[in-house]
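[1] Following is a predicted model, sequence given first.
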Amino acid sequence: MSTRQVPAPIGDLPPIGRPATSALLEAGITTLAQVATHSRRDLLAMHGVGPKAVDILAAALAERGLAFAAS
């Protein structure tokens, strides 16, 4: 039986895993609107944010009519 805790959602961010959530929080990013001000490349450069997390964020942005900033 695992005792790992799933990180609680922050703002309107989707569940993207503990390392990615921590990286976004350290950068002061707590909402999808704030995610949209960053490029895919910027997010991938953050330690803990990988392609899977970025894909989840991209889908959540698209659902709200938002997208990543241009590189």
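    Arrived safely, thanks for sending. Residues are numbered from 1 along each chain as shown.

[2] CA atoms for contacts and neighbours, from now on please.
    Will do.

[3] quick one: the residue positioned nearest the centre of the chain from Thr21, how far?
    For the chain, the residue nearest the mean C-alpha position is Leu57 (5.2 Å; C-alpha atoms, centre = their mean). According to C-alpha to C-alpha, to the nearest Å, Leu57 stands 11 Å off from Thr21.

[4] Can you get me a residue count around the closest residue in space to Pro15 that isn't next to it in sequence?
    Of all residues not flanking Pro15 in the chain, Pro9 sits nearest, at 6.3 Å (C-alpha to C-alpha, 6 or more residues apart in numbering). Applying the criterion other C-alpha atoms under 10 Å, we find 13 residues in the vicinity of Pro9.

[5] Arg18 is in contact with Pro9, correct?
    No. Under the criterion of C-alpha atoms under 8 Å, Pro9 is not in contact with Arg18, lying 10.3 Å apart.

[6] let's bring in a second one:
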Amino acid sequence: MKQAPSNDFEQIKGLASPARRALAGAGITRLAQLSEKTEAELLQLHGMGPKAMGALRAALQAQGMSFQAGTD
């Protein structure tokens, strides 16, 4: 029997383990939580980079969501 993923990020293609660990360490386990964060906030996490951000952006867009607009 296949085990269900423990968070939304396990199934995102192109999201490497360091980025998954960074999100988990920040308490972010669901895709919807990303819409409450700006890209700048996430890029401050150790393990997050341009490739991970692109994968997350695509996953959000596929669900009709986006990152929070930055104020900077």
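    Structure's in. What do you need? Treat the numbers as computed from the prediction; the structure is a model and nothing was measured.

[7] how many neighbours does Leu31 of the second structure have?
    17.

[8] For Ala55 of the second structure, see how far away it is.
    Plainly put, Leu31 of the second structure is 12 Å away from Ala55 of the second structure if you go by C-alpha to C-alpha.

[9] Could you do Ala69 of the second structure as well?
    According to C-alpha to C-alpha, Ala69 of the second structure stands 18 Å off from Ala55 of the second structure.

[10] more neighbours, those two?
    Neighbour count, other C-alpha under 10 Å: between Ala69 of the second structure and Ala55, Ala55 has more, with 17 against 12.

[11] May I have the secondary structure class of the more buried one?
    Assigned by DSSP: H, G, I helix; E, B strand; the rest coil, the conformation of Ala55 of the second structure is helix.

[12] is it true that it touches Ile12?
    Yes. With contact defined as C-alpha under 8 Å, Ala55 of the second structure reaches Ile12; the gap is 7.0 Å.

[13] Just give the number of residues close to Glu63 of the first structure.
    Glu63 of the first structure has 10 neighbouring residues, counting by other C-alpha under 10 Å.

[14] Now the stretch of helix or strand Ala22 of the second structure belongs to on the first structure. Mean distance?
    For Ala22 of the second structure, the element it lies in under DSSP states H and E is helix 17-25. Overlaying the first structure shows helix 17-25 of the second structure at a mean distance of 0.5 Å from the equivalent residues (mean C-alpha distance after the TM-score superposition for the first structure).
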